[in-house]
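# here's a sequence, model it:
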Amino acid sequence: MNALPLTDRSLHIVVDMQEVFASNPQWGFAGIHKIVPAIAELAKARPMATLWTRFISAHSAEEAEGSWAALYRKWPGATLAAGAEMGILPSLLPYVAGPAAVFDKPTYSAFHNPAFTKILKERRADTLVMSGVETDVCVLATLMDAVDRGYFVVMPEDALTSSDLDGHKHILDVIPRRLQSQVYRASVATILEQWR
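Predicted coordinates:
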């Protein structure tokens, strides 16, 4: 078993485990619920080291810019104007250590929220364990920004998913192989065993 770069400064980042990706008619997918127990296990083990992100849609396509406007023209039901629910899944709320642990973002990567980057620096984070959705969109964008900033990333294979399972599997296979000195793939059980 290869050692993971986990220390007392490592953090667990839960990416976008929100109602919009569970029940929204345009963006929701049932598979999100399959990873809830694994995410809960990680969060319960390290509640104060767990941060949560929420993707916040534009109010409408008309209020979005550039390619974002095109996205919301394609998916109008996922906008705030359409009533898309942005809250964290109720089944995971017991593991959220208060509002200060939640970081909203209007883009795929969490690093576009200055408060998120600030807390990583304040806590002197070294490794980010990234769970959530979608492996091939918001998780990937946040992961690449993390690597660019010098963080190690651990991908818990049983705590990640996507509405596009082929895309999910491709990212899990390719990214840790291509960035093998920076990105690691492991089960939640292995992460918990090594992250003491």
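# can we go C-alpha only for contacts and neighbour counts from here?
OK.
# and the lengthiest helix in the chain, what does it pack onto?
Identified as the longest helix of the chain according to DSSP state H is helix 165-178. Packed against helix 165-178 by the contact rule (3 or more C-alpha pairs under 8 Å, 6 or more residues apart in numbering; DSSP states H and E) you find strand 183-186.
# and the strand it packs on, how far out from the chain middle?
15 Å (C-alpha atoms, centre = their mean, to the nearest Å).
# cool, and stretch 92-103?
That offset, for stretch 92-103, works out to 14 Å (C-alpha atoms, centre = their mean).
# before we compare anything, build this one as well:
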Amino acid sequence: MFREPSQWSLPWMDRVLPRIVDLCSTQPSRLVFTRFIPARRPGAGQGTWKRYYERWADMTLERLGPGKVDLVPELRAFTPPAPVVDKPVYSPWLGSNLRTLLAQRRCDTVIVTGGETDMCVLSTVLGAADYGLRTIVVQDAVCSASDESHDAMIGLFSNRYGQHIETATTEQLVHCWIGG
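As a prediction, the model looks like this:
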């Protein structure tokens, strides 16, 4: 739903996807994917989510079809063994087993890629910081529908949240991992 033409298409998705695949290929045993699952039908959800899905009625499962929420094929190739954590809201920390899954893996660091920088990525990053996890945003492997918001978020992560959130490039991370 984010790659193919839709109301939620991310124009930069094809530009950042190869970088995400590079990172996944470097550390495949450490992957966990999160996947946003929209409401089943228009107007479903609690509180403001009900209004949200009235506004975005065409982005509900009923109208999209369940196949539109799958990971893109390039990332689906890593599952299994990589688990996929489904989430009904921006945050993967609410209503999912992500925190338990990471604790079982003795994970103290999360490296965040994907979309959208100013929505799901933001919620993921702030939740990880709240849990005290070392949090790294891969600035050239995240994207948004809004370049202005994306740029503002990267600046916010780097500057305002500098004690909790780090930013790095794909090249910097791969270099660290392979010891190049």
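# before we move on, back to that, which bit of the second structure covers the longest helix of the first structure?
The aligned range for helix 165-178 of the first structure in the second structure is 147-160, by TM-score structural alignment.
# in that stretch, which residues are buried?
Ser149, His150, Asp151, Met153, Ile154, Phe157, Ser158 (16 or more other C-alpha atoms under 10 Å).
# can you list contacts of the longest helix of the first structure?
134-136, 140, 155, 157, 160-162, 182-185 (C-alpha atoms under 8 Å, 6 or more residues apart in numbering).
# what about the helices in the second structure?
Using DSSP H, helices in the second structure cover 13-26, 48-55, 61-64, 73-76, 98-104, 120-130, 147-155, 170-178.
# can you say which of the ones you listed is packed in most?
With neighbours defined as mean count of other C-alpha atoms under 10 Å, those peak in mean count at helix 120-130, which reaches a mean of 20.
# and that one, which stretch of the first structure?
Going by TM-score structural alignment, helix 120-130 of the second structure sits over residues 138-148 in the first structure.
# mean distance, the matching stretch to its aligned residues in the second structure?
Following the fit onto the second structure, the mean deviation recorded for stretch 138-148 of the first structure is 0.4 Å by mean C-alpha distance after the TM-score superposition for the first structure.
# go ahead and confirm Leu50 of the first structure touches Ile13.
Just to correct that, residue 50 of the first structure is Thr rather than Leu. Yes - with contact defined as C-alpha atoms under 8 Å, Thr50 of the first structure reaches Ile13; the gap is 5.9 Å.
# and Ser6 of the second structure? What does it align with in the first structure?
Aligned partner of Ser6 of the second structure by TM-score structural alignment: Pro25.
# what number of residues lie near its match?
13 (other C-alpha atoms under 10 Å).
# quick check: closest non-adjacent residue to it.
Gly77 (7.2 Å; C-alpha to C-alpha, 6 or more residues apart in numbering).
# and if you look at Tyr52 of the second structure?
Nearest non-adjacent residue to Tyr52 of the second structure, counting by C-alpha to C-alpha, 6+ apart: Gly43, 7.4 Å away.
# show me what the one you found aligns to in the first structure.
In the first structure, Gly43 of the second structure lands on Glu62 (TM-score structural alignment).
# count of neighbours near that match?
Glu62 of the first structure, neighbours per other C-alpha under 10 Å, totals 12.
# do Gly45 of the second structure as well
Neighbour tally, Gly45 of the second structure, other C-alpha under 10 Å: 18.
# also Asp164 of the first structure?
Neighbours of Asp164 of the first structure (other C-alpha under 10 Å): 13.
# who's in contact with it?
With C-alpha under 8 Å, 6+ apart, Asp164 of the first structure has no contacts at all.
# excluding residues flanking it in the chain, which one is nearest the residue positioned nearest the centre of the first structure?
When C-alpha atoms, centre = their mean is applied to the first structure, the residue found nearest the centroid is Val15 (1.8 Å). With sequence-adjacent residues excluded and distances taken as C-alpha to C-alpha, 6+ apart, Val15 of the first structure is closest to Gly132, at 4.6 Å.
# this completes my enquiry, with thanks.
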